[in-house]
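Participant: How does the following fold in three dimensions:
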Amino acid sequence: MFGGGQQQQQQQQQRAQNVPSDSSFYQSSFERMHCDNYLCPDTLACVHFPHHCPCAWPNNEDKFEMGEGHRICVSRGGFKAGEAARKVELARKGML
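Facilitator: Sure, this is the predicted structure:
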């Protein structure tokens, strides 16, 4: 009766562990994927071209296609609407 909640809490903490810091899970997932075109390394999406890769967190990131078939995902991070795009444009011009 007393302390039963404590025991249950300890069991939950033992089950919920941090993910180990090795890339074997990602590597095995990547190797199992089948894609006839381009497999995005960060999202494992199958797309026709690298710059078509989606952002991993589209609700929190803005995607910008760069030259030479590359793209970047920039965190919105509480900026005003369009602020990330303005900063990317300033960086492209070498002004940031």
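Participant: make it CA atoms for all contacts and neighbour counts henceforth
Facilitator: Noted.
Participant: And the residue nearest to the spatial centre of the chain, how far from Met95?
Facilitator: Central residue of the chain (CA atoms, centre = their mean): Ala56, 3.4 Å from the mean position. For Ala56, the distance to Met95 equals 28 Å [CA to CA, to the nearest Å].
Participant: which residues in the protein form helices?
Facilitator: If DSSP state H is used as the criterion, the helices of the chain fall at 4-15, 24-32, 83-92.
Participant: hey, which of those is tucked in deepest?
Facilitator: Of the helices of the chain, the one with the most neighbours on average (mean count of other CA atoms under 10 Å) is helix 83-92, at a mean of 14.
Participant: want to put them side by side, so please do this one too:
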Amino acid sequence: MLLQSLLSALMLLILPASAQFQFFEQMFNQGGQQQQRPQNAGSDSAWYQQRYEDAHCDKYLCPHTLSCVHFPHHCPCAFPEVEDKVEFGDGSMACVSKGGYKAGEAARKVELARKGLL
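Facilitator: Have a look, this model is predicted:
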């Protein structure tokens, strides 16, 4: 009886921790096998096309981020940590890899390229 009480008390201490760390899920999931995500995405565009068709937007749907904005040049970059957004005078925009060490370096290079100087 004392052993059963100790085991019950021990289980009350272990169960909250197991929920936090998903210990039991990993241990007992399908006989000890872990579920893994596929390593590579499919090469067809069906997944993206489905998300694009399911997106609800009454304005402009940004093709790269599926954000709903008022105008195409308001679209955000998908990876702002490594991309700079460059807006063009015609209302369009592009996201380009950040270049150089100074802020705005990518935009400067795009402008030089547009002028044929780069």
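Participant: about what we covered before: got the helices of structure 1 as TSV, with distance to Arg71 of structure 1 columns?
Facilitator: Supplementary listing: the helices of structure 1 in TSV, determined by distance: least, CA to CA, whole Å:
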stretch	distance to Arg71 of structure 1
helix 4-15	38
helix 24-32	20
helix 83-92	11
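Participant: Lys63 of structure 1 is nearest to which of these?
Facilitator: helix 83-92 (9.0 Å; CA to CA).
Participant: Pull up the aligned stretch in structure 2 for that closest one.
Facilitator: Helix 83-92 of structure 1 corresponds to residues 105-114 in structure 2, going by TM-score structural alignment.
Participant: same check, this time on stretch 58-72 of structure 1
Facilitator: Using TM-score structural alignment, stretch 58-72 of structure 1 corresponds to residues 80-94 of structure 2.
Participant: Now do the end-to-end distance for the matching stretch.
Facilitator: First-to-last residue span, stretch 80-94 of structure 2, CA to CA: 12 Å.
Participant: And it, what's buried?
Facilitator: 83-87, 93-94 (16 or more other CA atoms under 10 Å).
Participant: Nearest to Ala9 of structure 2 among those?
Facilitator: The closest of the buried residues of stretch 80-94 of structure 2, once distances to Ala9 of structure 2 are taken by CA to CA, is Glu83, at 53.8 Å.
Participant: Can you give me the neighbour number for the closest residue to that closest one other than its chain neighbours?
Facilitator: Setting aside the residues directly before and after it, Glu83 of structure 2 is nearest to Ser97 in space (CA to CA, 6 or more residues apart in numbering), at 4.4 Å. Using other CA atoms under 10 Å, Ser97 of structure 2 is surrounded by 16 other residues.
Participant: One more: Cys40 of structure 1?
Facilitator: Neighbour tally, Cys40 of structure 1, other CA under 10 Å: 20.
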